[in-house]
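Attaching a predicted model along with its sequence, questions to come.
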Amino acid sequence: MPIRKTLKQKTHQFIYSKHMLSGITIASFFESIIVPIPLEAVLVPLMQARRDRLWVIALMATVGCILGALCGYGVGYYLFDAFGDWLINTFSNPEQFSNVQQKMLDQGFWFVITVGIVPIPFQIAMLAAGATKYSLMLFLIASAIARSIRYFGLAIVVYCTGNQAEYLIKKNKVKAMIFLTTLALCLWGLSLLL
């Protein structure tokens, strides 16, 4: 019981700390480059507790992710030749990565948006974008759009449903992912026709 009470106190201190926003930015950075745990598990309760900072929390999570995406792109761009095999085996497999590289070359912008929204490791898109020397500006714009949809979407849910947000997100997570994936794929398909 003392551990639970201590954890609860530390969480409460963090929520109202002056370091809360920088902590979210750092957590988002690490989530986008190495940590396979979705940031949503922390963001939704934090957004519910700090509705007065709701939009800023979503913004800082987006900024952290974009910084992480820039770092991942840099690794793919500059270090892929030296560490590519290890990176592929850590985050993917050679066949999957080859497919991702081809998709980057064929539909880079829409591919990054799709991977940034759906629950596929974003690290794959970052490395492929860097390794294929895809336009850094287009990569960052696509990353910003995708992650803004994801994090500001959470903020909208919290804004509209308040303390019910966490329950509603857990209950409808599969439906939401199917909807977002379908939407991203439709936009991607539409872009191929234009």
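Structure received. Fair warning: this is a prediction, and the values are worked out from it, not measured in the lab.

C-alpha from now on. contacts and neighbour counts both.
Will do.

Just give the nearest non-adjacent residue to Y77, would you?
Nearest residue to Y77, sequence neighbours excluded (C-alpha to C-alpha, 6 or more residues apart in numbering): G130, at 3.9 Å.

hmm, who's touching the helix or strand hosting the one you found?
Using DSSP states H and E, G130 sits in helix 122-131. Helix 122-131 is contacted by residues 32-34, 69-70, 72-78, 80, 91-92, 97, 100-101, 104, 108, 111-112, 115-116, 135-136, 139 when judged by C-alpha atoms under 8 Å, 6 or more residues apart in numbering.

Drop anything exposed from those residues.
32-33, 69-70, 72-77, 80, 91-92, 97, 100-101, 104, 108, 111-112, 115-116, 139 (16 or more other C-alpha atoms under 10 Å).

another one to put next to it:
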Amino acid sequence: MLKRLYEWTMSLAARPRAELWLAVVAFVESSFFLIPADVLFVPMALARPMRAYRLAFIATLFSVLGGIMGYAIGYYAFEALAKPVLAFYGKLDAFDTLRACAGPDTTLILLTTSGLAHLPPIKVVTILAGAVHIGLTFFVVSCILARGARFFALAFLLRRYGDTIRHFIERRLKVIAVVAAAVLILLYFGLKLVAGSGQLLSC
């Protein structure tokens, strides 16, 4: 089932309204869809490199809007909607573990790692942010920075290097994204320590 869903998502890149489909996939990925928007974004940017930044903007915008939807599901309808979705994907236990120690700092870490490297899946984090009532402004800004950084970095690489960079992206980019996220997190907590702001994590 997952392979067929992946192949179907990839096939959308060749359709006349591919940009619309990119917006749809980026939106639903952030709230309940299993396949990341990268699967559609990469072949589209390779096919039309001059539109790479336009595609990155579309993917970022609708990913953030989808994130807001995931946030609203977690905030207003966790039991009715979010819980069944998480259970369907086998993420409910992991979600409960994250929820037990979710505060602003923890959520910022998760938004950074999920936005840059899909760890954990973005849909889990958007629902979590709503379920624990993280501030909406904080949430939206974090999503814009993390998701925008990923899509625009991909756009830059694909526009500059074309298909020669595709293998690198598919095999190595996730590792680089994890390292980048770790550096940002360490910098953030380093600044908090310097500022003497007290407790760093909620658990």
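Perfect, thanks for sending it. Only a predicted model underlies this, so the values are computations on that prediction, with no experimental measurement involved.

Just give me how far the helix holding G130 of the first structure sits from the chain centre.
13 Å (C-alpha atoms, centre = their mean, to the nearest Å).

how about the longest helix belonging to the first structure: buried residues?
Secondary structure assigned by DSSP state H gives helix 54-91 as the longest helix of the first structure. Within helix 54-91 of the first structure, the residues that count as buried by 16+ other C-alpha under 10 Å are 54-55, 57-77, 80, 84, 87-88, 91.

the inter-axis angle of it versus helix 122-131?
70 degrees (axes from the mean of the first three to the mean of the last three C-alpha atoms, to 10 degrees).

Need the counterpart of F88 of the second structure in the first structure.
When the first structure is aligned by TM-score structural alignment, F88 of the second structure is paired with T90.

From L194 of the first structure, how far off is that match?
Distance, T90 of the first structure to L194 of the first structure, by C-alpha to C-alpha, to the nearest Å: 36 Å.

again with M126 of the first structure
Distance from M126 of the first structure to L194 of the first structure, by C-alpha to C-alpha: 25 Å.

Out of the two, name the residue with the larger neighbour count.
M126 (30 against 5; other C-alpha atoms under 10 Å).

what residue of the second structure matches up with that one?
Aligned counterpart of M126 of the first structure in the second structure: T126 (TM-score structural alignment).

quick one: the longest helix along the second structure to chain centroid distance?
Longest helix in the second structure by number of residues, with DSSP H as the criterion: helix 166-195. Remark: helix 166-195 of the second structure is offset 14 Å from the chain centroid, using C-alpha atoms, centre = their mean.

for stretch 89-100 of the first structure, same thing?
Offset of stretch 89-100 of the first structure from its chain centre (C-alpha atoms, centre = their mean): 19 Å.

From one end of it to the other, what's the distance?
The first-to-last residue distance of stretch 89-100 of the first structure comes to 14 Å (C-alpha to C-alpha).

again with stretch 72-85 of the second structure
Note: stretch 72-85 of the second structure ends 14 Å apart using C-alpha to C-alpha.

Now for T60 of the second structure: which residues touch it?
A26, I144, R147, G148, F151.

Now do the one residue sitting closest to the centre of the second structure against D163 of the second structure, distance only.
Centroid-nearest residue in the second structure, with C-alpha atoms, centre = their mean: G115, separated by 3.5 Å. G115 of the second structure sits at a distance of 24 Å from D163 of the second structure (criterion: C-alpha to C-alpha).
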